[in-house]
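> Could you work out the structure for the sequence below:
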Amino acid sequence: MRKKSPQKQPNNKSNDGFIRIISGQFRNRKLPVKDVQGLRPTTDRIKETVFNWLMQDTRDAKVLDCFAGSGGLGFETLSRFAHSATFLEMDNSACAQLKTNAQTLKLNNADIHCTDSLRYLGQNTNEQQFDLVFVDPPFRQNLAKPCCDLLIENNWLSENALIYVEVESELNNLALPSNWLLLKEKVAGQVLCRLYQSQ
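You can find the predicted model right below:
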């Protein structure tokens, strides 16, 4: 019986199956990513743009990574000396990989929750507020606006918090909270990236 040779994954993207931390104490570390439906790691190109925007704002920040997926955004902030990062991810296998990657990096300030982000944010606990929030949901599931609304309704944001929103480019008229000031914007192919500050 002939052995099947292992199939090679098509290399459509750089570091397929991995994310790369681009700067900070874990610079150039590669972390494995699960192949999960809807999981769409932010590309290195976009990540470089975003963290150029946030260059002065990650150190000592309390970070929330909604729809964390690969954790690329949250881990990048921890590499850049954020105070802490809370990761919300609903898929069990992706969540398990986040925990493994946090252990690999020997992080004691990564708080990982295997949960639905909207359900988590729907709790009016007021036990923690965040200085920097990433809202990068799976495309075409109408999750960005309700997520942003819950951040306001349940008081998850610290004063003058920064909120990064990454959605499909056709959502350029997305109605987000009126007291958020748009600081930066970039369109890269099918992706629309915006950085807001709460007022």
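
> hey, let's count contacts and neighbours off CA atoms from now on
OK.

> longest strand in the protein, by residue count?
If you go by DSSP state E, the chain has its longest strand at strand 157-168.

> chain center to the helix or strand just after it, what's the gap?
The C-terminal neighbour of strand 157-168 among helices and strands, as given by DSSP states H and E, is strand 180-188. Relative to its chain's centre, strand 180-188 lies at 16 Å (Cα atoms, centre = their mean, to the nearest Å).

> one more to put side by side:
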Amino acid sequence: MTKRNKKNSKAAPTGNIRIIAGKHRGRKLPVLMAEGLRPTTDRVKETVFNWLAPYILESNCLDCFAGSGSLGFEALSRGAHHVTFLELNPDAAKQLQANKATLKADNVTICKTDALSYLKNEQQQYSLVFIDPPFRKNLVEQTAQLIDQNLLADEALVYVEMEKDNNTQQMPSHWKLLKEKTAGQVIYLLYQINKTS
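Next up is the predicted model:
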């Protein structure tokens, strides 16, 4: 009994995310609560997926800083063809694997990796990309530049979530801003790629 309590006391604290709609609507998935991991709130997620509703079905998705997997699993539930999760934190990646198994999701790939390193070597093209990195690390612009090289399908959509006062991050000039909104200290934006412009 004592040993078990000791073991439990060392376990990482967990919370959960809720899938709002689609095939897995209402499912709650456990997530690791660790420094730098900020699951997108239900209110923001609902708005974002209302924006994405016409585009999500059969999309090939990339969740660059997956964390809790809140965005990627929501896309999966709503009919995405395939979702690739990138997550550096080993415990968070392990939890993503467990949640993949819970949902019996064969069309999910989870990579325990540094997102920027992965993107430098990736060849596949994506029609929907989520960029929601840890705050205060200036990762948005670097990630945008990397995926813009050759990883975006024609008219691909890119969702960006970052701190509201982070106004030095520049997106590629041919990314058209479709939607923009703020919630507290967070700004979230939806871009569409126009390669011919």
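
> What would you report as the TM-score here?
TM-score of the superposed chains, computed with TM-score structural alignment, normalised by the length of structure 2, equals 0.90; 184 aligned residues with a Cα RMSD of 1.5 Å.

> In structure 2, what range does the longest strand of structure 1 match?
Counting by TM-score structural alignment, strand 157-168 of structure 1 falls onto residues 152-163 of structure 2.

> Show me what counts as buried in that stretch.
For stretch 152-163 of structure 2, the neighbour count (16 or more other Cα atoms under 10 Å) marks 152-153, 155-163 as buried.

> Would you check the span in structure 1 matched by stretch 64-71 of structure 2?
Across structure 1, the stretch matching stretch 64-71 of structure 2 (TM-score structural alignment) is residues 66-73.

> The matching stretch: how far from the chain's middle?
4 Å.

> Kindly provide the distance from residue 198 of structure 1 to residue 16 of structure 1.
Distance, residue 198 of structure 1 to residue 16 of structure 1, by Cα to Cα, to the nearest Å: 35 Å.

> Oops, could you answer that again for residue 183 of structure 1 instead?
31 Å.

> what do you get for residue 86 of structure 1?
To residue 16 of structure 1, residue 86 of structure 1 is 25 Å away according to Cα to Cα.

> between the two, who's got more neighbours?
Neighbour count, other Cα atoms under 10 Å: between residue 86 of structure 1 and residue 16, residue 86 has more, with 19 against 14.

> Show me what that one lines up with in structure 2.
Using TM-score structural alignment, residue 86 of structure 1 lines up with residue 84 in structure 2.

> is it true that its match touches residue 59?
No. Assessed by Cα atoms under 8 Å, residue 84 of structure 2 is found out of contact with residue 59, at 11.3 Å.

> got the contact list for the lengthiest helix in structure 1?
Ranked by residue count and defined by DSSP state H, the top helix of structure 1 is helix 92-104. Applying Cα atoms under 8 Å, 6 or more residues apart in numbering, the contact partners of helix 92-104 of structure 1 are 31-34, 36, 69-71, 89, 110, 112-114.

> Apply 6 Å and report the result again.
Helix 92-104 of structure 1 is contacted from outside by 34, 89, 114, using Cα atoms under 6 Å, 6 or more residues apart in numbering.

> Out of those residues, which comes closest to residue 144 of structure 1?
Lowest distance from residue 144 of structure 1 to the contacts of helix 92-104 of structure 1 (Cα to Cα) belongs to residue 89, with 14.4 Å.
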